[in-house]
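Trainee: model the following, please.
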Amino acid sequence: MDLGLSGRVAVVTAASKGLGRASALALAAEGARVLVSARTASLLDELVAEIAAAGGEAHAVVGDMTDPALPARLVEVALERWGRLDVVVANAGGPPTGRALDVDDDALLAAFQVNALASIRLARAAVPHMTERGWGRVVFIASASVKQPIRDLALSNTARTALWAWTKTAAADVAASGITINVAAPGLHATDRLLERGVPAGARTGTPEDFGKVVTFLCSEPAAFVNGTAVAVDGGATLGLL
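Mentor: Have a look, this model is predicted:
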């Protein structure tokens, strides 16, 4: 299947490792030119080199998505370098663990900044340019917790669900413009964050590589009618019907 991504330009944040990195590699494998961003320059350099070695094209911008100026800068760099912007994959690391009644105001606000507002800022900066071309894909990497809250992850549950609600609202606003906005909601994948928290006994885990392919499909031409959806990529672990 031709995903229609060859020659398109994508921005991927928190791309230095884990699910963001896998998404950048999968997009590049389909012929997209990828602008990758994260806080660690050395890891970004390794990613750019890997993409180049495979025949792809990538460029890195070091930055922290909690910086309100970074989303607009990423869009500007993509436009300056390649003259277009077609795809945004907004990713961010998860907040600390904590139970709902234990987390304080500062922790909640910090989680909202990282796991909701940073991604929304990037979409707001990118969508006008996509609208001009009549085509665009925005995918937010969130968590399966938007469908089924995870105990002891109150900050993630709250902030990522806020992003999902914004997505559902914004998707209807852009649908007539050839743009889709969706959430990719991962379950347990073999990433550093999961290893830090510990894998539940008997749990089935996915690979970042497979997750990246799902994100890439959501960014594709054939996914034009997939809009305002949270796609659970969790091996069937989420038990809810919605």
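Trainee: alpha carbons only for contacts and neighbour counts from here, please
Mentor: Fine.
Trainee: which strands and helices sit next to the strand or helix carrying residue 19?
Mentor: Assigned by DSSP states H and E, residue 19 belongs to helix 18-29. Packing contacts for helix 18-29, counted by 3 or more C-alpha pairs under 8 Å, 6 or more residues apart in numbering; DSSP states H and E, involve strand 9-12, strand 33-38, helix 41-53, helix 208-218.
Trainee: to residue 108, which of those lies closest?
Mentor: Residue 108 lies closest to strand 33-38 among the helices and strands packed on helix 18-29, at 22.3 Å (C-alpha to C-alpha).
Trainee: this one next, for a side-by-side:
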Amino acid sequence: MTKQFKIGDRVRCVSESVRLKRGAVYTIAGQTGIYVQLLETGRTDYYASRFELADESYSPPPPSKFKKGDTVRCVSSASLYGNKLEAGDVYKVEAVSRDLVRVEGVNALWLHCRFERITPTATSGEARKARGQAAAARRAGSEWAARAIAALKLFCMESYKRGVTRVTLDEFRAAGRVDEPESANAWGSLPRSAARLGFLRDTGHTMKAGREKAHARLVKVWAIQPRAL
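Mentor: Next comes the predicted model:
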């Protein structure tokens, strides 16, 4: 008969494994059939039979400090089931529970201590720049935009296959995958369109552009989202 635990139960490991230490005490974050999830690791594939109730009182943590839609920065890198968090990267909260957070673009649950909330502030100059880029893209025409976004997606697919997980618009322009629009400002709207389509994510980082014509200005670094390619 499968052992049944409830969220918040303190349990002691009675069967050691690679990731579990016999005698160590953990906290149940959930149970699905024969499997339990541990608060301390976030993993969901531990057999319930590996644990027994521990004689320890447990005070539940305070409610999550995040809510859906919050912008957060990762403060502690982690990897789980092939999903990675990079310290310093910026994410948007997709779902929260008392102890765990799921962020857009990373298909896993994470302890909220790995994040801090930030308040993104766009200057009036940045807002004007974004509006100008959008207007330039409209002037360039829907045909150019469609060609450009398709070329950018293919560029991301090929880059990811080579092991590249982050790209910049400057690198895409240097690759010469699409013709120049009537206004150079039209380029700026492409990454945001790609982000709306889900195959790029703004990391919150910048780097110096490599093209000579870019004069080493700072450009945004975008993370490729392979599931959307």
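Trainee: any idea what the TM-score is?
Mentor: Once superposed, chain against chain, the TM-score is 0.24 (TM-score structural alignment, normalised by the length of structure 2); 78 aligned residues with a C-alpha RMSD of 4.8 Å.
Trainee: before we move on, the earlier item: in CSV: the helices and strands packed on helix 18-29 of structure 1, plus mean neighbour count.
Mentor: Putting the helices and strands packed on helix 18-29 of structure 1 into CSV (neighbours: other C-alpha atoms under 10 Å) gives the following:
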stretch, mean neighbour count
strand 9-12, 27
strand 33-38, 27
helix 41-53, 17
helix 208-218, 22
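Trainee: as CSV, those with distance to residue 18 of structure 1 would be great.
Mentor: Output for these, formatted as CSV (distance: least, C-alpha to C-alpha, whole Å):
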stretch, distance to residue 18 of structure 1
strand 9-12, 12
strand 33-38, 12
helix 41-53, 11
helix 208-218, 6
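Trainee: out of those, nearest to residue 155 of structure 1?
Mentor: That would be strand 33-38 among these, by C-alpha to C-alpha, at 21.4 Å.
Trainee: and the helix ranked longest in structure 2, what's buried?
Mentor: Using DSSP state H, we find that the single longest helix of structure 2 is helix 142-161. Burial within helix 142-161 of structure 2, assessed by neighbour count using 16 or more other C-alpha atoms under 10 Å, is assigned to 144-145, 148-149, 151-153, 155-157, 160.
Trainee: structure 2: helices as residue ranges?
Mentor: With DSSP H as the criterion, structure 2 has helices at 124-140, 142-161, 169-175, 190-197.
Trainee: looking at these, which is closest to residue 205 of structure 2?
Mentor: Among the helices of structure 2, helix 169-175 sits nearest to residue 205 of structure 2 (C-alpha to C-alpha), with 13.1 Å.
Trainee: how close does the closest residue to residue 84 of structure 2 other than its chain neighbours get to residue 218 of structure 2?
Mentor: Closest residue to residue 84 of structure 2 apart from its sequence neighbours, by C-alpha to C-alpha, 6 or more residues apart in numbering: residue 78 at 5.7 Å. Noted for residue 78 of structure 2: a distance of 27 Å to residue 218 of structure 2, by C-alpha to C-alpha, to the nearest Å.
Trainee: equivalent analysis for residue 167 of structure 2, please.
Mentor: In terms of C-alpha to C-alpha, residue 167 of structure 2 sits 13 Å off from residue 218 of structure 2.
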